[in-house]
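A.B. asks: coordinates only, sequence not included:
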């Protein structure tokens, strides 16, 4: 189980680090233009817009890119506590992505990557939690010792 958990963690960490880097990198011009057009639409249905805050699409894309890159990198090489925190950040990002796609009334085929990523992140988080509680719940074996009273007599 530990090997499959590590493989899932590496797969997700690499995926999110690369997608975050793609959002930040101006190298691939056609992909960058498509992402900018998507983030213009995403900014229109930003959840905090109800309170009067609507982000600039470029800064919104940059913020999401940095969060994905940082959380993906921590998922890859971070200590267990930071891996758990990065998993929580990525889960909230995927829930936000699904929220955005619902409000934009996109087709179901557009939801599938976000739903699969969310499901895999939840699976990873639950498995990590179970692995930690299994380590804590195992009782340590004690050596059988005879009471001092019996030793003396």
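C.D. replies: In hand now; what should we look at? Just so it is clear, the structure is predicted and the values come from calculations on it, not from any experiment.
A.B. asks: every contact and neighbour count from this point should use C-alpha atoms.
C.D. replies: Will do.
A.B. asks: how far away from the center of its chain is the longest helix belonging to the chain?
C.D. replies: Longest helix in the chain, counting residues (DSSP state H): helix 108-137. Taking the mean of its C-alpha atoms, helix 108-137 sits 9 Å from the chain's own mean (CA atoms, centre = their mean, to the nearest Å).
A.B. asks: could you say what helices and strands it packs with?
C.D. replies: Applying 3 or more CA pairs under 8 Å, 6 or more residues apart in numbering; DSSP states H and E, we find helix 108-137 packed against helix 2-24, helix 80-103.
A.B. asks: next up, a second structure to put side by side with the first:
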């Protein structure tokens, strides 16, 4: 079972890293990069902290999310346990923000599915990690 969770962690981490790279450069897919640039204009309009007077510039917002996904994804896949847990938390916050944004924009369920699946897997890894550390305390 530990091997399955390790595989999920590595695959999910690599997925986030690749997703982040796509947000940072048009070399992988120019079409997807341009689509993301236009989507982040909409995403900036409904940014959760907008209520407090902060609205990010869409290009910086895209770049920031991209770098967070690259670094946190890599650490989730290959980092030491503490950094895996921190990156899991950071990516969970990113996915909650993504779902919030998609729901506020009233995007179709199909658009929400990838973020929902990723969030579910991150929470599964988090719960599994908590169970493992609690188990070791009692042994």
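C.D. replies: Ah, there it is. This is a predicted model, so every value here is computed, not measured.
A.B. asks: could the helices and strands packed on helix 108-137 of the first structure go into CSV alongside mean neighbour count?
C.D. replies: Listed next are these as CSV, based on neighbours: other CA atoms under 10 Å:
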stretch, mean neighbour count
helix 2-24, 17
helix 80-103, 18
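A.B. asks: which of those sits closest to residue 40 of the first structure?
C.D. replies: Smallest distance to residue 40 of the first structure across those (CA to CA): 11.8 Å, for helix 80-103.
A.B. asks: give me the contacts around the closest one.
C.D. replies: 42, 45-46, 67-68, 71-72, 74-76, 110-111, 114-115, 117-118, 121-122, 125, 128 (CA atoms under 8 Å, 6 or more residues apart in numbering).
A.B. asks: what's the mean deviation for the longest helix of the first structure versus the second structure?
C.D. replies: Comparison of helix 108-137 of the first structure with the second structure after fitting gives an average deviation of 0.9 Å (mean CA distance after the TM-score superposition for the first structure).
A.B. asks: buried ones in the very next helix or strand once past that helix, by neighbour count?
C.D. replies: Next helix or strand after helix 108-137 of the first structure toward the C-terminus (DSSP states H and E): helix 148-152. Neighbour counts over helix 148-152 of the first structure (16 or more other CA atoms under 10 Å) mark no residue as buried.
A.B. asks: before we move on, what about stretch 33-53 of the second structure?
C.D. replies: For stretch 33-53 of the second structure, by 16+ other CA under 10 Å, it's 33, 36-37, 40-41, 43-44, 46-48.
A.B. asks: can you tell me the closest non-neighbouring residue to residue 75 of the second structure?
C.D. replies: The shortest distance from residue 75 of the second structure to any non-neighbouring residue, by CA to CA, 6 or more residues apart in numbering, is to residue 84 (5.7 Å).
A.B. asks: what about the one you found, distance to residue 52 of the second structure?
C.D. replies: 31 Å (CA to CA, to the nearest Å).
A.B. asks: again with residue 88 of the second structure
C.D. replies: Distance from residue 88 of the second structure to residue 52 of the second structure, counting by CA to CA: 26 Å.
A.B. asks: now swap in residue 26 of the second structure and tell me
C.D. replies: Distance, residue 26 of the second structure to residue 52 of the second structure, using CA to CA: 33 Å.
A.B. asks: same check, this time on residue 34 of the second structure
C.D. replies: Per CA to CA, residue 34 of the second structure is found 29 Å from residue 52 of the second structure.
A.B. asks: which residue lies nearest the spatial centre of the second structure?
C.D. replies: What sits nearest the mean C-alpha location of the second structure, by CA atoms, centre = their mean, is residue 91, with 4.0 Å.
A.B. asks: mind telling me what that one corresponds to in the first structure?
C.D. replies: Matched across to the first structure, residue 91 of the second structure falls on residue 90, judged by TM-score structural alignment.
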